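> Sequence isn't available, so here's the structure alone:
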């Protein structure tokens, strides 16, 4: 019985890991520069002002920062609104977003510099530049 449970747990862990294939870039030695993604960008709600991010920094609405699921903290990313071509450079200092289809969660000021916050979501292309 215990062997069956262990096997089942192992299978679940392996299945979960298979879904996280973008955690590392094999063959790139951890160098993310040039990595691109497309998808939806959201922005932090005002209530997160002055709360700790995953990196330990406080979230500040006026700073160009962002959350990404896997990029190293401190990475600089150019985020471009695919509809109007406007772009902003942000620094990754948090983890998220954890909503399917969203690739980055921007500070309010970063989002506002490339699109209208009343839209709530933007279609973006992001590229790691440093």
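Looks like it came in fine. Model, not experiment: these values are computed from the prediction. Numbering: from 1, shown residues only.

> alpha carbons only for contacts and neighbour counts from here, please
OK.

> Spell out for me which residue occupies the centre of this structure.
residue 68 (1.7 Å; CA atoms, centre = their mean).

> pretty sure that residue contacts residue 91?
No - using CA atoms under 8 Å, residue 68 is not in contact with residue 91; the gap is 9.9 Å.

> Could you give me the buried positions within stretch 59-71?
59-61, 64-69, 71 (16 or more other CA atoms under 10 Å).

> top helix in this structure by residue count?
Within the chain, and with DSSP state H defining each element, the longest helix by residue count is helix 2-18.

> Pasting the second one now:
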């Protein structure tokens, strides 16, 4: 009898979770970073998926840009390719990999065309794009670290 009771006590916690379904989560659209502003040329009726969205040429975002640390060189990006600080690449939370975007620094007008190959930036603070070192150099933002930018989708 004791063996049966002990066996039930050991098995009960294992079996108790088997029949339960996890609570349904509302699928939230990550969209641009929270403080990012969309220009009037974008439409709120666009259909988006939770992992990446089909970019539309001409879509525009405004927010902050930062750039990758050199320590990340060689590490895999979300697309699987290694991060190369010498390439003109960027991270965006929702745009599909391979999307070309123009990033324009709002205070100087300097711009650079980059290819999205990673996910991010994470952590909010109004950042909408992370740039490779070379892209950041073209925008002359190395010293500042974070600058206000406009991001325009050029093509998927």
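That came through, no problem. As the structure is a prediction and not an experimental result, all values here were calculated from the model.

> Show me what the residue nearest to the centre of structure 1 aligns to in structure 2.
Counting by TM-score structural alignment, residue 68 of structure 1 corresponds to residue 92 in structure 2.

> What separation is there between its match and residue 22 of structure 2?
From residue 92 of structure 2 over to residue 22 of structure 2 the distance is 30 Å, taken as CA to CA, to the nearest Å.

> can you give me the helices in structure 1?
2-18, 108-114.

> Quick one: average offset of the shortest one versus structure 2, please.
Pointing back at helix 108-114 of structure 1 there. Compared with structure 2 after fitting, helix 108-114 of structure 1 deviates on average by 0.7 Å (mean CA distance after the TM-score superposition for structure 1).

> if you line the two up, which stretch of structure 2 does that helix fall on?
Going by TM-score structural alignment: helix 108-114 of structure 1 matches residues 133-139.

> Identify each buried residue in the matching stretch, please.
133-136, 139.

> Please list the outside residues in contact with the top helix by length along structure 2.
What stands out as the longest helix in structure 2, according to DSSP H, is helix 2-16. With contacts defined as CA atoms under 8 Å, 6 or more residues apart in numbering, helix 2-16 of structure 2 is touched by no residue outside it.

> Please state the offset of that helix from the chain centre?
46 Å (CA atoms, centre = their mean, to the nearest Å).

> Give the residues shared as contacts by residue 68 and residue 91 of structure 1.
Counting by CA under 8 Å, 6+ apart, nothing touches both residue 68 of structure 1 and residue 91.

> All the strands of structure 1, in order from the start?
Counting by DSSP state E, the segments of structure 1 that form strands are 36-43, 65-67, 76-81, 87-94, 102-106, 122-128.

> how near is the corresponding residue of structure 1 for residue 122 of structure 2 to residue 26 of structure 1?
Using TM-score structural alignment, the partner of residue 122 of structure 2 in structure 1 is residue 98. For residue 98 of structure 1, the distance to residue 26 of structure 1 (CA to CA) stands at 23 Å.

> Give me the more crowded residue out of those two.
Between residue 98 of structure 1 and residue 26, counted using other CA atoms under 10 Å, the more crowded position is residue 98 (13 against 10).
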